[in-house]
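A.B. asks: After the sequence you'll find the predicted model.
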Amino acid sequence: MRWLKVFRRDPRGFTSIHTSWAQERPSTTHMQGGLLWNDPRPSEKHFIKAILEGAASQYAGAMRIISDLRVKIGKITVVGGEAKSDLWSRLKADIMNMLIIVTKIKDAITLGSAILALIGLGIYSNFEKTVKNLVSIGKIYDPETHRKYLEFVERHWEICRKLFLLSYI
């Protein structure tokens, strides 16, 4: 999927609405995800990019809710499967306007279990020191193109709000 690295935001307005948007709200469980566009012939690349951007906008929405609660988050550490894609991490950093940190060891559950086992066996005695010794940063993604996504995120959430209202008609 190297083409995604150079594939710019679609100026024709292609977006995806994920079902997780509805699942977070018990009163909207009947809503479904979908793809919206105003180009009669979107390509496969448009679909894939829209799905990734739509999913990343879910993170931006969650960050907006957290911000409304006056909780300050300056960075996000990503582990597991989603940490294995440079493009995915880049999109999340750009859309959320937030540092994304990916650890060298991406399988955090396995590493966490090993750390707890080492402490339980008495090989290490201090949890914080053990984590500092065994967990290291692999890559940091700074938001580079957040400005171009500001309009996208606002448009995405406006579509979500309108669809939410229509779902009750």
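C.D. replies: Everything's here; your move.
A.B. asks: drop to CA atoms for contacts and neighbour counts, all remaining ones
C.D. replies: Fine.
A.B. asks: Contact partners for the most centrally placed residue in the chain?
C.D. replies: Note on the chain: the residue nearest the mean C-alpha position is residue 56, at 3.9 Å, using Cα atoms, centre = their mean. When contacts are counted by Cα atoms under 8 Å, 6 or more residues apart in numbering, residue 56 touches 91, 92, 95, 96.
A.B. asks: distance of the residue lying closest to residue 137 once chain neighbours are set aside from residue 89?
C.D. replies: The shortest distance from residue 137 to any residue other than its chain neighbours is 4.3 Å, reached at residue 103 (Cα to Cα, 6 or more residues apart in numbering). In this view, residue 103 and residue 89 are 12 Å apart by Cα to Cα, to the nearest Å.
A.B. asks: Surely residue 16 is within a strand?
C.D. replies: Yes: Residue 16 forms part of a strand when assessed by DSSP: H, G, I helix; E, B strand; the rest coil.
A.B. asks: any idea how far it is from residue 149?
C.D. replies: 14 Å.
A.B. asks: more neighbours, the two?
C.D. replies: Taking other Cα atoms under 10 Å, residue 16 and residue 149 do not tie; residue 16 has more neighbours (23 against 18).
A.B. asks: Please compare the first structure with the one that follows:
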Amino acid sequence: MFFGVRSVHGQRHFIRAILEGVCYSLYQIGASLEETLGRIERIYASGGFTRSKMWLQLVADVFMKRVYVTGTADASATGAAMMGFYALGIVEALEDTAKMVKVVEVYEPDAARHAVYMKNVEIFGELYGRLKDMM
């Protein structure tokens, strides 16, 4: 849903709103994971969306965490292999698998933008709560 649309909004605003909405959804998932599993220290990004520097910066700002872009073509397979190495005892700790990932770029979060996004995340969550049954 697009909320707060006015006549001054054009295509670029709608595209930005879509990217922000995806990031806000991911943020909610990340917050739930942190509640059950503990603090997430890093975000690793791979795949097609890493071609968008703006989107990567948006993720860093929304989460207020560094985003590490990897040179890994198939991150899902790499992640599965890392979990397998840990489960089989080939590595002692999941942190040891970080050496297997090559970081090619890092995005630093901006605190001022994060504060703005957190206000928007609150609105996003409230709208979702009110509209989820209708969707």
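C.D. replies: It's in. Bear in mind that the values here come from a model prediction, so they are computed numbers and not experimental data.
A.B. asks: Report the TM-score for the pair.
C.D. replies: Overlay of the two chains. TM-score (TM-score structural alignment, normalised by the length of the second structure): 0.74; 120 aligned residues with a Cα RMSD of 2.8 Å.
A.B. asks: hmm, back to that, sort out which one of the contacts of residue 56 of the first structure lies nearest residue 78 of the first structure for me.
C.D. replies: Taking Cα to Cα as the measure, residue 78 of the first structure lies nearest residue 92 of these, at 10.3 Å.
A.B. asks: so how far is residue 123 of the second structure from the equivalent of that closest one over in the second structure?
C.D. replies: The alignment partner of residue 92 of the first structure in the second structure, by TM-score structural alignment, is residue 59. In this view, residue 59 of the second structure and residue 123 of the second structure are 18 Å apart by Cα to Cα.
A.B. asks: Among these two, which residue is more densely surrounded?
C.D. replies: The neighbour count for residue 59 of the second structure versus residue 123, taken as other Cα under 10 Å, is higher for residue 59 (27 against 13).
A.B. asks: in the helix or strand encompassing that one, what counts as buried?
C.D. replies: Residue 59 of the second structure belongs to helix 53-63 when assigned by DSSP states H and E. Neighbour counts using 16 or more other Cα atoms under 10 Å place 55, 56, 57, 58, 59, 60, 61, 62, 63 of helix 53-63 of the second structure among the buried residues.
A.B. asks: Could you do stretch 7-25 of the second structure as well?
C.D. replies: Buried, per 16+ other Cα under 10 Å, within stretch 7-25 of the second structure: 20, 21, 23, 24.
A.B. asks: Name the surrounding residues that touch stretch 2-11 of the second structure.
C.D. replies: By Cα under 8 Å, 6+ apart, stretch 2-11 of the second structure touches 14, 17.
A.B. asks: My guess is residue 15 of the first structure contacts residue 52. True?
C.D. replies: No: Residue 15 of the first structure lies out of contact with residue 52 (Cα atoms under 8 Å); the separation is 9.5 Å.
A.B. asks: Tell me where the first structure has helices.
C.D. replies: 3-6, 19-23, 44-68, 86-96, 108-120, 127-134, 146-166 (DSSP state H).
A.B. asks: so the shortest one corresponds to what in the second structure?
C.D. replies: Across the second structure, nothing matches helix 3-6 of the first structure (TM-score structural alignment).
A.B. asks: Over to the longest one?
C.D. replies: Equivalent residues of helix 44-68 of the first structure are located at 11-35 in the second structure, counting by TM-score structural alignment.
A.B. asks: how many other residues sit next to residue 102 of the first structure?
C.D. replies: Residue 102 of the first structure has 24 neighbours, counted by other Cα under 10 Å.
A.B. asks: corresponding residue for it in the second structure?
C.D. replies: Residue 102 of the first structure maps onto residue 69 in the second structure, by TM-score structural alignment.
A.B. asks: so how far is residue 111 of the first structure from residue 130 of the first structure?
C.D. replies: According to Cα to Cα, residue 130 of the first structure and residue 111 of the first structure sit 11 Å apart.
A.B. asks: Equivalent analysis for residue 74 of the first structure, please.
C.D. replies: If you go by Cα to Cα, the gap between residue 74 of the first structure and residue 111 of the first structure works out to 24 Å.
A.B. asks: swap in residue 90 of the first structure?
C.D. replies: Distance from residue 90 of the first structure to residue 111 of the first structure, by Cα to Cα: 24 Å.
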